[in-house]
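**Q** With the input below, show me the fold.
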Amino acid sequence: MRADQNKAAYEKRIQRVFRYIFNNLDGDLSLDTLADVACMSRFHWHRVFQSMTGEPLAAAIRRIRLSRASVDLLQTNDAIAEISVRYGYPTAQSFTRAFKAEYGLAPGGFRDNGNAPIVFAPKDEGVFSMHQIHIKEMPEQTMLALANKGPYHDLGMTFGNLVAMLVSRGLIGQAGPFAGIYYDDPGIVPAEELRSHAGAIFQTLPETHDGFETLRIPAGRFAVLRHKGPYAGLKVAYMYLFGEWLPSSGEEAANTPCYDIFHNSPTNTAPEDLIVDVCLQLA
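**A** This is a model prediction of the structure:
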C-alpha cells in the first residue's frame, strides 16, 4: 500500500472511532471495543490514537462525555441523575466526582452559575467571565476545513478528525489557530440540519491538501467578543452579541456567517481557561 493510501486508511479509522464515541456516549467505550471499531490490535490502537490526536483515549472519552453533559446542564432542565446515565456514569455520585474534577464545580453549581446573569466585562475571575466586545479590522484568513452537519456542540468530532488528518500528513506544525464557521441559526434550523465547518487557519497553504476544503474568511470590520470559560457558555455569548450588543451598537451585521477562533485546546486546557473569539463581520 502506498504511503498516502496508508495515511488515508488510518485517518478513516480515527474518524470511525470518533463517530462511534459521539454516538455511544452512554455505552461501552472500552479500549477493546474501540480497537474493534478501528479494526486494529488493542496492543497498538491506543498508541495510534494518541499519536494522531495528541490526547490519550481515556482522556478524550472523559472530555467528550463531560463536555456534552455541560451543554445539557445549561440548555435543558433534565435531572442530574438522568444526565449522568446519558453520558456513561452509572450514578450521580460518580458523575459529580468526574465533573467537579474537570470543571471545578459540582454539576448543580455549574448549572446555577451558568444560568445566572453574566457580567460582560474585562475580568478574569469566574467560570463564565467574558470580555467586552471590541470592533477590529481583521485580515483575510485562509482555512483548511472539514464540513459538518448536525448539532453545533458535536463539532468536536469533526475537529478530532481534522487534527488526525493534519497530524498524519505532517501539517499540524504549520496550522495556526483552529476556527469554526457557523452558517445557520439554531433557533430556527433543526439541530440535525445545522451546517458548519471545522478548520485550521494557515498563513500559507501547503502545496498538497487533498481531502480538505479551502475556505477564505473575508477581511473587514468585525465585532469580536472574547469568551473565557467552558464552551457550553458560548450559547449565552451569542445571545448577548445578537440580542443586546448589536441592537444598541449602531452597527449592522454583514451578510456573512459568524466564526469562532479557538486560542487554546480542551485537550490540554482546563474548561475555565478556554479562550474563544466570537467574530461577527459588520457591514
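
**Q** going forward, measure contacts between C-alpha atoms and count neighbours the same way
**A** Fine.

**Q** Would you agree D4 falls within a helix?
**A** Yes - D4: assigned to a helix according to DSSP: H, G, I helix; E, B strand; the rest coil.

**Q** before we go on, could you also do this sequence so I can check it against the first one:
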Amino acid sequence: MRKQTQASYVERIGRVLKQVADNVDAPLPLAALAETAALSPFHFHRVYRGIAGETVQETLRRVRMMRAGYALRSGGRSVTEIALEAGYESPEGFARAFKQGFELSPSQYRKSRAATPFRPTNINIHFRPETGEIRLIADRKEHGMKVEIKEVEAQPMLALRHLGPYHEVGRAFSELKGWLGKQGLDDMVIGSYGISYDDPESVAAADLRYDACAALRAGAELPEGSLPDGMRFDTLSSGRYACALLEGSYTGMQDTFHRLFGHWLPESGEEPDARPCMEWYLNDPMEVSEHELRTLICIPVKG
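**A** Below is the predicted model:
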C-alpha cells in the first residue's frame, strides 16, 4: 500500500511537471496545478516542494534560465531576445539573474568552453533544455520522525486572526490570552492551537493567514457584547490528523512540515484533505524554557 501511494504521488507531480513543461511561458494558476495533482490547493505547494525540492515558481524560473543558457550556446540570437523570452523586461535584469544562477555573465557563458551548471542545482528535478522535458527523480529519504494518527474532536474555540509573517504570531496568542484573562475565562481554556492557512514558501509574508486559537470547555459562556476586532467564536475542525512531535524551538516547525509533506506522506498510505494544517501547543512558552517546548505538528488526512 505504501509503495503504491508513493508511486501515486510521484505520478501526480509528474503530471504537474508535464503541465509546466507544456506551459513554460504561460501563467500557471495554483488551482489548475492542484487539480492536475488531485490535491487540495491548501496543501499542493507543500507536497510539491517536499517531493520536488523547490516550489513551482522556482522550478519555472530555473527552467526558463536553463533554457536561456541553452539558447545562448546553441544559436545566434541576441541576449535581449533571449532575456525577453525568459520573462525579463530588460537585458540588465536578465544578466543579473543569469550571473547569480550560472556564476557567469550571459556573454561569458556563451563563449565558455563547457557549460557550467545552474546554481542551486536540484537533485529531484531534471530538465533537458534541448527537448524541453522536465522529469522528477524519485528520492526516498529517511524523514526521521515518529508520526501518530490522531482523531481530533470538534471543539468550541475562540480564534484571533493574524495576517503577516508566521514568526510574529506570538503577539496574537498574547492578545488572545490577555483578553481571556480579563474576562475571567482562563479556567475554561482546554487547549491551544494554531491554524495555518498558507505555505510560507509560496505566499508573500504579508499575506500569510493564521488563527491563534483557544479551545474552550463545552458550555463555556462568553461575555455579552461584541468580540475585539479580528476575534471570532468558531469550532475546531474535527477529523484525522497525522501528528509529529516537535521538541524545542518553534523555529523547527517549517522543517517538520516539510518532512511530513515531502517524505512521510508519500510513503504513508495516507491522503491529505482540504482542512488547513494545525499546530497543537502542549505547553506554554511563558511557563517553560525554549528547549522544553512540545508542539504537535499536524496535517489533516482523509478518514
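
**Q** For the stretch 101-250 of the first structure, which segments count as strands?
**A** 130-138, 141-149, 178-182, 195-202, 213-217, 220-228 (DSSP state E, counting those that start in this stretch).

**Q** Just say which of these is most tucked in.
**A** Of the strands of the stretch 101-250 of the first structure, the one with the most neighbours on average (mean count of other C-alpha atoms under 10 Å) is strand 195-202, at a mean of 24.

**Q** And it against the second structure, how far off on average?
**A** When the second structure is overlaid, strand 195-202 of the first structure sits 0.7 Å from its aligned residues on average, using mean C-alpha distance after the TM-score superposition for the first structure.

**Q** For the aligned residue in the first structure for F257 of the second structure, list the residues it contacts.
**A** For F257 of the second structure, the aligned position in the first structure is Y238, judged by TM-score structural alignment. Y238 of the first structure makes contacts with V278, as judged by C-alpha atoms under 8 Å, 6 or more residues apart in numbering.

**Q** Look up how far D187 of the second structure lies from the alignment partner in the second structure of E207 of the first structure.
**A** Matched across to the second structure, E207 of the first structure falls on E221, judged by TM-score structural alignment. Noted for E221 of the second structure: a distance of 12 Å to D187 of the second structure, by C-alpha to C-alpha, to the nearest Å.

**Q** start and end residues in the first structure for stretch 166-174 of the second structure, please.
**A** Counting by TM-score structural alignment, stretch 166-174 of the second structure corresponds to 152-160 in the first structure.

**Q** for that stretch, which positions count as buried?
**A** Buried residues in stretch 152-160 of the first structure, counted by 16 or more other C-alpha atoms under 10 Å: Y152, D154, L155, G156, M157, T158, F159, G160.

**Q** Equivalent analysis for stretch 48-65 of the second structure, please.
**A** 48-56, 59-65.

**Q** what's the longest helix in the second structure?
**A** helix 2-22 (DSSP state H).

**Q** Tell me how many other residues crowd G108 of the first structure.
**A** Number of residues near G108 of the first structure (other C-alpha atoms under 10 Å) recorded here: 13.

**Q** got the contact list for it?
**A** So G108 of the first structure contacts I80 (C-alpha under 8 Å, 6+ apart).
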